[in-house]
Every structure is written in structure tokens, then in C-alpha cells.
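# fold the following for me, if possible:
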Amino acid sequence: MEKITRDGLSLTWLNGGVTHMDGGAMFGVVPKPLWSRKYPHNENNQIELRTDPILIQKDGKNILMESGIGNGRFSDKQKRNYGIKEESSIEGNLKDLGLTTADIDIVLMTHMHFDHASGLAKEDDGQWVPTFENAVIYTSDTEWNEMKNPNVRSQNTYWEQNWKPIEQQVKTFKEEIEPIPGVKLVHTGGHSDGHCILVLEHGGETFIHLADIMPTHAHANPLWVLAYDDFPMDSIFNKQKWQTYGKEKDAWYLFYHDYKYRAVKWNENGELVESIEREQYVYSS
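Prediction:
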């Protein structure tokens, strides 16, 4: 498990599973000859997208950023359609760290699409129950409302079995929330109407998780947005806004989906100057 450690802060990437989604959809109107130079694809034109939560340990709290895709949540057809080659091993990862699901105090959800939220619930004796039984789960009220009342487009990604088991644990917010000092969720919209990002400030350093308005390092160009985005101009605006902030702060960018990088830092010219790579990643083209 890859880590970033500072005095009083630890970030650890857990294994939440992997999907393979259509590269054209993931890069929207960007032509394949351009995006394929920056991100590999398989023979089905699918790109590897990890779903790996980040365990944030700070101020005596165990905080999970996103939840992975869980286990036993998908039919064989869904596994084929979403290119699921591996499911979550978060519980085993936590055990290796001397923790259990009961030790997770907070789960921060940037949004509630199935590839982020399916790890929130699990089946136990035929009943759907919370995976992180003691956690407070934060998401924006806009996202939560759409999760519970999806439209004809969003009903394919907002699933009842992902929200019903956890509804007593959920706390929502309007524009931003800071569950503990220095750890903040900020509503941006864009990818979904309720989409949020993480801004983490600690010891003079800044870490930003732009979630699905910049799901991989190859999406750094503000104009490279997803065909899945409900409000692409909001994605572009907020990516520009927070990249400007990131430059001012010399920020690290954290990833949930990237097949290769856990975190990167770019200079003012957009050149990669520091990175943490996922260990032993394997890509079959």
C-alpha cells in the first residue's frame, strides 16, 4: 500500500477494485490519437480505472476518501460491461494496518456514482448493511437528493441498495464542510450536479483530490472532460479554478481512478516534477 506520511498526517491508498471503461467516453470530444498518447487502452478501447479509496489518518481520526466498488455487488453482465477484473480488498487492507471497518470514523464521498459508492454497503445474511458501521458519511445535499431521486439518465448509476443501508449515517451540506480542521469537502458540480472535491491542508502543504473532474493525470488539460459529465462547463470552470489554487499552493494532486499514479505534482509549466506511483501495477493491452 502506497503512503504519504507527514508529522500528524498519513495518507494510505487501499485496494477498492478496478473497472475498465470506454476510453472515448472518459475523454469526451478529445480525439483518440490525442488521449491515447497519455493513457493506455485495451483491444476493446477500454481504459483501466482504479477505484482505490484513500485512508486519511489525522487528529486521531480514521477517514476514508471514497469507498471502492465493494464485493459481490455486480452481476456477471455488469462485470463484463464495466470491465471489473478485481473487487475490493479494503477489509484485508485495514486488517494489515491493525484496523477494522468499525474503526472508520468518517467517509467522505465526492459523489455517489456506483464506482464510488458501491463499497458503502454489503450483504449480510440476505440483508444490505453498512460496510463502515460506525462512520459518519458526508456528501453534498444536492448529490444525496439526486441519489435518492435519480432521473432517467442518472438512474443507471445511483442505486437504491447503495443508499438505503446507510441513510441513517449520512450528513449533507450545501457548499462546503470541514469535518476536522484542514480536511474539507467543497461542492463544485460538473461531473454530477452534487459533485465535490477534497482540499486537505496540513503543515503548510496542500493536497487536492479533484475526483471526477480530473479523474486521472491524463485529464489535466481543463478542456479534457468526460462524456459522462452532466455539466461539462462547470467541470471546466472548476478544474481551472482549483488548478490555479493548486499552482499557488504548490499542491499535490491525489487520485482515486488513475491506473499508474497515486499522487502527482506539476510545476507552473504543467510538467510532472514529483509523483508517487502505484506499486506493481499491471496493464494488459
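# please make it C-alpha for all contacts and neighbour counts, starting now.
Noted.
# got the contact list for the nearest residue to His187 once chain neighbours are set aside?
Distances taken as C-alpha to C-alpha, 6 or more residues apart in numbering put Cys196 closest to His187, at 4.2 Å, once the chain neighbours are dropped. Cys196 makes contacts with 109-111, 139-140, 185-189, 210-211, as judged by C-alpha atoms under 8 Å, 6 or more residues apart in numbering.
# mind listing which of these are in helices?
Applying DSSP state H to the contacts of Cys196, no entry is found in helices.
# from those residues, pick the one nearest Asp103.
Using C-alpha to C-alpha, Met109 comes nearest to Asp103 of the contacts of Cys196, at 17.5 Å.
# in CSV: the contacts of Cys196, plus distance to Ile54.
Converted to CSV, these look like this (distance: C-alpha to C-alpha, whole Å):
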residue, distance to Ile54
Met109, 11
Thr110, 12
His111, 15
Thr139, 16
Ser140, 19
Leu185, 14
Val186, 17
His187, 19
Thr188, 20
Gly189, 21
Leu210, 13
Ala211, 12
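# could you tell me how far Thr216 is located from Thr5?
Distance from Thr216 to Thr5, counting by C-alpha to C-alpha, to the nearest Å: 22 Å.
# of those two, who's got more company?
With neighbours defined as other C-alpha atoms under 10 Å, Thr216 and Thr5 compare such that Thr216 has more, 25 against 12.
# what's the separation between the more buried one and Leu49?
Thr216 is 8 Å from Leu49, where distance means C-alpha to C-alpha.
# show me the common contact partners of those two, please.
Common neighbours of Thr216 and Leu49 (C-alpha under 8 Å, 6+ apart) are 257-259.
# dump those residues into a markdown table; add neighbour count and secondary structure as well.
What follows is the shared contacts of Thr216 and Leu49, written out as a markdown table (neighbours: other C-alpha atoms under 10 Å; DSSP: H, G, I helix; E, B strand; the rest coil):
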| residue | neighbour count | secondary structure |
| --- | --- | --- |
| His257 | 27 | coil |
| Asp258 | 23 | coil |
| Tyr259 | 23 | coil |
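# in the one helix or strand Lys79 maps to, which residues are buried?
Element membership of Lys79 [criterion: DSSP states H and E] is helix 76-82. Within helix 76-82, the residues that count as buried by 16 or more other C-alpha atoms under 10 Å are 79, 82.
# most remote residue from the chain's center?
Distance from the C-alpha centroid of the chain, by C-alpha atoms, centre = their mean, peaks at Asp125 (28.8 Å).
# roughly how far apart are the residue nearest to His187 and Met214?
For Cys196, the distance to Met214 - C-alpha to C-alpha - is 12 Å.
# wait, isn't Gly189 in contact with Leu210?
No - counting by C-alpha atoms under 8 Å, Gly189 sits too far from Leu210 to count as a contact (11.2 Å).
# please work out how many residues are found near Glu91.
Using other C-alpha under 10 Å: Glu91 sits among 18 other residues.
# one more sequence to fold, the one below, so I can look at both together:
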Amino acid sequence: MQLFKIETGNFMADGGAVFGVVPKVMWQKKYPANADNYVNLTMRCLLIKTNNKIVLIDTGLGDKQSDKFFSYHHLNGDDSLYKSLKAINVSYDQVTDVILTHLHFDHCGGAVQKGADGNLLPTFANARYWLSEAQWENFNNPNVREGSVYFKENILPIREAGLLNLIKEDGWLSPQIEMRIFNGHTKGQIIPIIKYHDKTIVYTADLFPVMASIPEAWVAAYDVDPVGSMNEKRAFLKEAVENNYILFFEHDLYNECCTLVQTEKGIQAGERFKLEMVL
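Predicted structure coming up:
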């Protein structure tokens, strides 16, 4: 098995939204904000090569939305999904599976692209796309808070092409890749858990958007069920620290991975490092 981080670019979000009810005087010590209170977030995907699969977890924002839409999110950085895959000699057609943790635009926008004729097509034409049934239902019947972050063009072309596979419960894509479902951030978010040799690496998606989000009470305002998020985080952190899991962050611009340690003040980040240090 081989693992590769896939950087797809950065965007900015309001710091208060990212850290919810946590006062800025606390969170800004752990994650910097600019004068307008925006924090810079990355969209870091993960590619897994096994003997018979090439699996991509999430796809970033993509490039098919309007310039006006992109301007709202202050895109920055030189990375893209295409450039990062090309750098490791992986073409779109070689990807066999795409795990979409959920359908918020910053996680799935790159799953569909515009063809030469302007029509929308699945970016990975030979891949099976994996999504939870609960998230699919949530997309089709969104609540008021999530309606503005779901775009039909990010998923319907995949459905229409017959490439969408829905999972109802926790399961395994392969003997090394578990797909576990969480519901606090959004219904049916998939958190992939990867068995890499003697290590376990967790793709944290929006369960822990950034390393500063590790404390169970540090829940984003984006989460549709904040109390549910805290309960899920509490249980998972206990499991993770007891089993020496490594957290791999999708949105943390400054920290790729960390271990966890039990302290008198609760479970906190331990050693911080880049993914390449694990490999």
C-alpha cells in the first residue's frame, strides 16, 4: 500500500464559523486569522494505492463554478487536483474508487468536471463513487443551513452515469480501508480509517477540520447537530488515543498529521508531522 497527500488548493472561511461558540481570544492562539476574521483552510485529499485499487478520498472544490462564487471563498495557493495527481503519475482514468466523505462543495466539487463540449461529466470515468445513503437523502432534502452548500452539478452527473454507490452503514471498501459513518457535522459523513502496515490513519474530514478542533467542545457552527458532534468526538477520541491512531487533517493549512495524548485536561494533540514521516 502507498499513501499520497493530494493538495487541491486553499479557501478562506470565517473563523467564528469554524470554531463556533469558542471565543476568538481562545481559538486565535491556535489557528491564525486575518484582519477580517478569515482563517485560511486547505482542501487536502488522500490517495491510496493498493494491489488492485487506486482510491481517492474527497476531491476538493473543483473549477467549474463561477468566478463570482469562487470570489466569495477567497481561493488561494497554486495547488489543484489535476496538478497533484499528475505529480504522482496518476491519471483520472486510473482511479478506481472515490470516497466522498459528504457533499458540501469543498469536499466534492472536483468529482465532476466540464467536458470539451461544456457538458458535465464524472471526473473519474472508471471509478465507483462511494457516498452514504444518509448523506444522499440529506442532499435531496436539505435543511435550511445546508441548502446553500449542496450543488446538484457536483453529484447528479455521477448518479446519472451509474457510478454512485450508496452505503447504509459502517463497512469496508477493502481489508485496509474502513468507511465509518458520523452524523454530527452532517447526516452520513463518512470518515475513512486506513490500516497502513502497523499504523492506523484517520482521514478526519469535518469531524476534526483542523488540529485546533480536537477538544470535544470545539465544534464548528457549520455542524447541524453540535451536541451530537461533541458526543461523537468524545467517543472517537477515546478510541483513537487508546489505539494510537494518527489523525490526517483535510482542512488544516499548518498541520497535516498528529498523534493524540491523554492529559489532565483531556485528550490533546501530541506529536505533529507531515504524512511523509509516517510512510
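# give me the TM-score for these two chains.
Here the TM-score for the pair of chains, by TM-score structural alignment, normalised by the length of the second structure, is 0.91; 270 aligned residues with a C-alpha RMSD of 1.8 Å.
# and for the helix holding Lys79 of the first structure, what span of the second structure is it aligned with?
Mapped onto the second structure using TM-score structural alignment, helix 76-82 of the first structure spans residues 67-73.
# in ChimeraX, how would I select just the buried ones from the contacts of Cys196 of the first structure?
In ChimeraX, this line selects whichever of these come out buried by 16+ other C-alpha under 10 Å:
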select :109,110,111,139,140,185,186,187,188,189,210,211
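# which ones are touching the aligned partner of Ile236 of the first structure in the second structure?
When the second structure is aligned by TM-score structural alignment, the residue opposite Ile236 of the first structure is Met230. With contact taken as C-alpha under 8 Å, 6+ apart, Met230 of the second structure is in contact with 184, 216-217, 219.
# cutoff 10 Å now
With contact set as C-alpha atoms under 10 Å, 6 or more residues apart in numbering, Met230 of the second structure has these partners: 184-185, 207, 215-219, 236.
# again with Asn34 of the second structure
Asn34 of the second structure neighbours (C-alpha under 10 Å, 6+ apart): 12, 14-15, 28, 40.
# I'd like to know which of these are buried.
12, 14-15, 28, 40.
# what's the most distant pair in the residues you listed?
Spatially, the most separated pair among these is Met12 and Gln28, at 14.7 Å (C-alpha to C-alpha).
# which one is Glu143 of the first structure nearest to, not counting chain neighbours?
Spatial nearest neighbour of Glu143 of the first structure, chain neighbours left out: Gly194 (4.0 Å); criterion: C-alpha to C-alpha, 6+ apart.
# including distance to Glu133 of the first structure, could the shared contacts of Thr216 and Leu49 of the first structure go into JSON lines?
Formatted as JSON lines, those follow (distance: C-alpha to C-alpha, whole Å):
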{"residue": "His257", "distance to Glu133 of the first structure": "25"}
{"residue": "Asp258", "distance to Glu133 of the first structure": "28"}
{"residue": "Tyr259", "distance to Glu133 of the first structure": "29"}
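# any idea which of those is closest to Arg73 of the first structure?
Using C-alpha to C-alpha, these come closest to Arg73 of the first structure at His257, 18.6 Å.
# and the helices in the second structure?
In the second structure, the helices defined using DSSP H lie at 15-19, 24-27, 67-72, 81-87, 105-108, 133-140, 156-160, 226-242.
# now for the helix holding Lys79 of the first structure, which elements pack on it?
The helices and strands touching helix 76-82 of the first structure, judged by 3 or more C-alpha pairs under 10 Å, 6 or more residues apart in numbering; DSSP states H and E, are strand 18-22.
# now do the strand it packs on: which range of the second structure does it align onto?
Going by TM-score structural alignment, strand 18-22 of the first structure sits over residues 10-14 in the second structure.
# mean deviation of that stretch from the first structure?
With mean C-alpha distance after the TM-score superposition for the first structure, stretch 10-14 of the second structure departs from the first structure by a mean of 0.5 Å once superposed.
# any idea how far that stretch is from the chain center?
14 Å (C-alpha atoms, centre = their mean, to the nearest Å).
# cool, stretch 266-279 of the second structure as well?
Centre-to-centre, stretch 266-279 of the second structure and its host chain are 17 Å apart (C-alpha atoms, centre = their mean).
# buried set for that stretch?
267-269, 272, 275.
# could you do stretch 144-164 of the first structure as well?
144, 146-148, 150, 157-159, 161-163.
# ok, and what's touching that stretch?
Residues outside stretch 144-164 of the first structure that contact it (C-alpha under 10 Å, 6+ apart) are 73, 111-123, 128-130, 138, 141, 143, 167, 169-173, 192-194, 230.
# for it, measure first residue to last.
With C-alpha to C-alpha applied, stretch 144-164 of the first structure spans 11 Å between its terminal residues.
# chain neighbours aside, what residue packs nearest to the residue nearest the centre of the first structure?
By C-alpha atoms, centre = their mean, the first structure has its centre lying nearest to Tyr256, at 4.2 Å. By the measure of C-alpha to C-alpha, 6+ apart, the closest residue to Tyr256 of the first structure outside its immediate chain neighbours is Asp52, 5.2 Å from it.
# follow-up on the earlier one: show me which of the contacts of Met230 of the second structure are buried.
With neighbours counted by 16+ other C-alpha under 10 Å, these contain buried members at 184-185, 207, 215-219.
# restricted to strands, list the contacts of Met230 of the second structure.
Assigned to strands by DSSP state E, none of the contacts of Met230 of the second structure qualify.
# make a markdown table out of these and add distance to Cys257 of the second structure.
Below are the contacts of Met230 of the second structure laid out as a markdown table (distance: C-alpha to C-alpha, whole Å):
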| residue | distance to Cys257 of the second structure |
| --- | --- |
| Gly184 | 22 |
| His185 | 21 |
| Leu207 | 14 |
| Pro215 | 16 |
| Glu216 | 18 |
| Ala217 | 20 |
| Trp218 | 18 |
| Val219 | 19 |
| Phe236 | 16 |
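# can you tell me which of those residues is nearest Lys199 of the second structure?
Using C-alpha to C-alpha, Phe236 is the member of the contacts of Met230 of the second structure that lies nearest Lys199 of the second structure, at 16.5 Å.
# ok, that closest one - contacts?
207, 216, 230, 242.
# what about Arg159 of the second structure, how many neighbours?
A count of nearby residues for Arg159 of the second structure, using other C-alpha under 10 Å, gives 13.
# er, Lys168 of the second structure actually
Neighbour tally, Lys168 of the second structure, other C-alpha under 10 Å: 12.
# same check, this time on Asn10 of the second structure
24.
# next, count neighbours for the closest residue to it other than its chain neighbours.
Distances taken as C-alpha to C-alpha, 6+ apart place Thr42 nearest to Asn10 of the second structure, at 4.2 Å, with adjacent residues excluded. Neighbours of Thr42 of the second structure under the rule other C-alpha under 10 Å: 25.
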